[in-house]
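Student: this is the structure alone, sequence omitted:
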């Protein structure tokens, strides 16, 4: 759109100083002739814009002409540019919008704040997804985001983990959350019902409807997500184990936090603690990774299972050594 392009020309000149028509055309993906017409339109509107001929020429704004964004501190300007995550914005179809917004804010910043913002954006990069995992296939993300923004009901076919796996759901989408590279939609299943969380990559089919819904006025997405995560972790680690850890041994996650919070060190240097576990199966594999640096005291089922595994390992490796040669 021409109006948006005129603003972009103004902000580019304000941010970068003198620029040739060819350079402006390249930045805006238009022809040089279009830039000439846009510059004439800006001049006619009273913008103090001047063109210099020659090899070092180009368009520039009258010194001191700028629109300032007031009220920003140095720290706020730094945080603003650090928060701009191009990956998630692109996922939502907002990549160009984010770039344009950052250009406008940067152009409006005083020189000192602009330097601080550039320093931050040049030294920190946010990459949300974790290692060793392929990106989720979320073909319906843009449609979900549009429904969130416009308050439209979604009719989806959703795949869940328990039977029946593929179910049809009516969703009133309240908001989107990006967690560790995975998109979730928080949605109400119907009027008066508590919101629930759905993985966007598990939506198999989606149909946007013309039905509108009213998002609860008191719904706070950030507060909901904090409570949801807390409840998820409480449900995930619903069992406990009593363990002994050798000096220098470390557990991570909730188990490690429990050791630090309630661990008791015996005279022999080993630490006794009660730690949360997801299940006997999960704890069996996790604790075995520490080898002889951990002893499970309770529950008996977990202790016996690890004991049987250790005995089987001793049998396997003992046989291997016995037949290992002269």
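Tutor: In hand now; what should we look at? Keep in mind the model is a prediction, meaning the values are calculated, not measured.
Student: C-alpha from now on. contacts and neighbour counts both.
Tutor: Fine.
Student: so where do the strands sit in the stretch 1-150 of the chain?
Tutor: 49-52, 58-61 (DSSP state E, counting those that start in this stretch).
Student: pasting the second one now:
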């Protein structure tokens, strides 16, 4: 890990020219004392790093020093830089590794392309933290140590012991054979088998994890996309609620975002859309459609219409009384 940090330190100095120990510590997520020790190690290894004292001082490399990495053109580097602006690394605990990789990508560019690629990447934004309605993402947090254990077991092909809090149940330990990790709408999932049966676990509900020494019982090769599609199909075929909904086209994406799936869609005569949306259960369906107020109308099933009507009547009665 220290060798990788030393490389990152060199690349930071190459990219920025001069940085203080405090700035390097922030970038590398270590203390300034560690940075100073790393600077001494680089100097001892022959890397021409020197200190400039004074108000605008810091550490820098002698002009002309660089690591020779070639073979990547402008568009290839740009694609990697832009792809790295998403947030999957937060769910899988790969943030520091991604930052290190991006520094190496930038340094791999020819001298004339480095600045233009970095500027171009800043002009392309993928998956920002808020949308036009100022809604923050519903991303899920997982401790770095727990995510590291899960990720190691998945990649090494070893069994995994997880302390898992299933909905409506007390947390308990389970031993699983991990298959892969998936992120969907900023929610992370662990695909696994347990005693030979398919299991899907929400990463946000994994309270602790332990990689075990024995190998996982799983196929040598895996088509994760196909496995995910199959599990989604089985999940949607269960005992869920399907509603026929008329919705204002301007609110369509919100409806789709809260539904488990949309199985059919067609335009209505008045310009609205008719969608057949699937929800987890009755409570989920009522909650999701209530958020859309009068911009969405449940046409069926009848019990859902009645439930929303009763909720609206209770709300009107509450606000019809003097405060």
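Tutor: On my side now, so go ahead. Every value quoted in this text rests on a predicted model; they were computed, and no experiment measured them.
Student: quick one, which of the strands of the stretch 1-150 of the first structure is nearest to residue 28 of the first structure?
Tutor: With distances scored as CA to CA, the stretch of these nearest to residue 28 of the first structure is strand 58-61 (14.9 Å).
Student: average offset between the closest one and the second structure?
Tutor: Once superposed with the second structure, the aligned residues differ from strand 58-61 of the first structure by a mean of 5.0 Å; criterion: mean CA distance after the TM-score superposition for the first structure.
Student: which secondary structure elements does that strand sit against?
Tutor: If contacts are counted by 3 or more CA pairs under 8 Å, 6 or more residues apart in numbering; DSSP states H and E, strand 58-61 of the first structure sits against helix 2-16, strand 49-52.
Student: same list (these) but as JSON lines, adding mean neighbour count and distance to residue 300 of the first structure.
Tutor: Below are those laid out as JSON lines (neighbours: other CA atoms under 10 Å; distance: least, CA to CA, whole Å):
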{"stretch": "helix 2-16", "mean neighbour count": "16", "distance to residue 300 of the first structure": "68"}
{"stretch": "strand 49-52", "mean neighbour count": "15", "distance to residue 300 of the first structure": "81"}
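Student: need these in JSON lines with distance to residue 236 of the first structure, can you?
Tutor: Listed next are these as JSON lines, based on distance: least, CA to CA, whole Å:
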{"stretch": "helix 2-16", "distance to residue 236 of the first structure": "50"}
{"stretch": "strand 49-52", "distance to residue 236 of the first structure": "63"}
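Student: show me the one of these that comes nearest residue 259 of the first structure.
Tutor: Of all those, the one in closest proximity to residue 259 of the first structure, counting by CA to CA, is helix 2-16 (53.2 Å).
Student: ok, residues contacting that closest one?
Tutor: With contact meaning CA atoms under 8 Å, 6 or more residues apart in numbering, helix 2-16 of the first structure is reached by 19, 24, 28, 38-39, 42, 59-61, 65-66, 100, 103-104, 106-107.
Student: most neighbours among the residues you listed, which one?
Tutor: Within these, most neighbours by other CA atoms under 10 Å means residue 106, with 25 neighbours.
Student: separation between the aligned residue in the first structure for residue 62 of the second structure and residue 12 of the first structure?
Tutor: Here residue 62 of the second structure is matched to residue 60 in the first structure, going by TM-score structural alignment. In this view, residue 60 of the first structure and residue 12 of the first structure are 10 Å apart by CA to CA, to the nearest Å.
Student: now swap in residue 120 of the first structure and tell me
Tutor: For residue 120 of the first structure, the distance to residue 12 of the first structure - CA to CA - is 20 Å.
Student: give me the element residue 177 of the first structure is part of.
Tutor: Secondary structure assignment for residue 177 of the first structure, by DSSP states H and E: strand 166-179.
Student: check the mean deviation of that strand from the second structure.
Tutor: Following superposition, strand 166-179 of the first structure is found to deviate from the second structure by 2.7 Å on average (mean CA distance after the TM-score superposition for the first structure).
Student: which helices and strands sit right next to that strand?
Tutor: If contacts are counted by 3+ CA pairs under 8 Å, 6+ apart, strand 166-179 of the first structure sits against helix 141-150, strand 152-159, strand 182-188.
Student: for residue 205 of the first structure, find the nearest of these.
Tutor: strand 152-159 (5.0 Å).
Student: mean shift between that closest one and the second structure?
Tutor: Superposed on the second structure, strand 152-159 of the first structure shows a mean distance of 2.3 Å to its aligned residues (mean CA distance after the TM-score superposition for the first structure).
Student: give me the contact list for that strand.
Tutor: Strand 152-159 of the first structure has contacts (CA under 8 Å, 6+ apart) with 144, 147, 165-173, 202-213.
Student: with stretch 105-119 of the second structure instead?
Tutor: Under CA under 8 Å, 6+ apart, the answer for stretch 105-119 of the second structure is 11, 14-15, 67-70, 72-75, 77-78, 80-81.
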